[in-house]
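S.K.: sequence plus the predicted model coming up.
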Amino acid sequence: MEHSEVVVNPTPISAGEKVTVNYKGLLADEGAEEVYLHAGVGYNDKWREITNIKMEPSPQGEWTAQLRVNTTERLNFCFKDSAENWDNNGGHNWSFEVHNGQQYS
């Protein structure tokens, strides 16, 4: 099984920012016609504000979606296709810390 490539921009993530998620991996490699970003915020397995965002394909075989993160809780996500096949990073999902946007010195 090939490793999935996930790029989140910008990182670090600040609350209130629009975030772009690029995905190239298992679902794309297996010819998925549609890929969805399955995202939520929270800690561990206590996700809230769960959403599914249809990703846009690129000619390079990469899928892209944008979302706004309005909380300082962790951003968690994985991917699924229209046939309910999942890429959840080997059961660990992807998780990013979200900052409050203040600069610390």
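M.R.: Received the coordinates, thanks. Since the model is a prediction, treat every value here as computed from it, not as a measurement. Numbers count the residues shown, from 1 in each chain.
S.K.: C-alpha only now, for contacts and for neighbours.
M.R.: Noted.
S.K.: now the strands for this structure?
M.R.: Remark: strands assigned in the chain by DSSP state E are 5-9, 13-14, 18-24, 35-43, 46-54, 56-57, 63-68, 75-81, 86-87, 94-96, 98-99.
S.K.: could you dump the ones you listed into JSON lines and include mean neighbour count?
M.R.: Below are the strands of the chain laid out as JSON lines (neighbours: other C-alpha atoms under 10 Å):
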{"stretch": "strand 5-9", "mean neighbour count": "14"}
{"stretch": "strand 13-14", "mean neighbour count": "20"}
{"stretch": "strand 18-24", "mean neighbour count": "18"}
{"stretch": "strand 35-43", "mean neighbour count": "21"}
{"stretch": "strand 46-54", "mean neighbour count": "14"}
{"stretch": "strand 56-57", "mean neighbour count": "16"}
{"stretch": "strand 63-68", "mean neighbour count": "18"}
{"stretch": "strand 75-81", "mean neighbour count": "22"}
{"stretch": "strand 86-87", "mean neighbour count": "18"}
{"stretch": "strand 94-96", "mean neighbour count": "16"}
{"stretch": "strand 98-99", "mean neighbour count": "19"}
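S.K.: then this one, side by side with the first:
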Amino acid sequence: MANQPFEQNGIKITPENFKYGDMIRITYDGELVKAGADKIWLYNTFNNEWKTATEDEMQKNEQGAFEINLPLDKRGYLQIAFRDSANHWDSNYGNNYSIQVQ
């Protein structure tokens, strides 16, 4: 599924066409990076199951953005948010970023 609804927020997903079972790469160059964050963590879950959410440190690439690989092991909606080491969040104004996985 081609899905880049949050590219204007500094979030890029590759491959651009993905589906359940794929491994995706999330690259983040959003407001936390622009504010000078030294570390970024990806907070994520599927289908609003926040009790099973995970938080993983992203790796800084040569361009200064942060990246992480994530398996799409469930169908439905992947919800993601980003946190820096100062505990500042980019969560789409509390709505999280929601990406459909078919």
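M.R.: Now that the structure is in, tell me what you want to look at. Predicted model only: the values in this text are computed from it and were never measured.
S.K.: corresponding residue for V33 of the second structure in the first structure?
M.R.: If you follow V33 of the second structure across to the first structure using TM-score structural alignment, you land on A28.
S.K.: wait, its match sits on G61?
M.R.: Yes. If you go by C-alpha atoms under 8 Å, A28 of the first structure and G61 touch, sitting 6.7 Å apart.
S.K.: more neighbours, these two?
M.R.: A28 (19 against 12; other C-alpha atoms under 10 Å).
S.K.: related to what we said a few turns ago, enumerate every residue touching the match of V33 of the second structure.
M.R.: Taking C-alpha atoms under 8 Å, 6 or more residues apart in numbering, we find A28 of the first structure in contact with 35, 61-63.
S.K.: S14 of the first structure: which of these is nearest?
M.R.: Closest approach between those and S14 of the first structure, by C-alpha to C-alpha: W63, at 22.7 Å.
S.K.: thought that closest one was touching L27?
M.R.: No. If you go by C-alpha under 8 Å, W63 of the first structure and L27 don't touch, sitting 10.0 Å apart.
S.K.: what do those two both touch?
M.R.: Here W63 of the first structure and L27 share the contacting residues V35, scored by C-alpha under 8 Å, 6+ apart.
S.K.: now G16 of the first structure: closest residue in space, sequence neighbours ignored.
M.R.: The spatial neighbour of G16 of the first structure that comes closest, neighbours along the chain excluded (C-alpha to C-alpha, 6 or more residues apart in numbering), is N70 at 4.5 Å.
S.K.: for I13 of the first structure, same thing?
M.R.: Spatial nearest neighbour of I13 of the first structure, excluding adjacent residues (C-alpha to C-alpha, 6+ apart): V98 at 5.0 Å.
S.K.: show me what that neighbour lines up with in the second structure.
M.R.: By TM-score structural alignment, V98 of the first structure lines up with V101.
S.K.: its match and L72 touch, don't they?
M.R.: Yes. V101 of the second structure is within contact range of L72, at 7.4 Å (criterion: C-alpha under 8 Å).
S.K.: how near is N93 of the first structure to W86 of the first structure?
M.R.: 10 Å (C-alpha to C-alpha, to the nearest Å).
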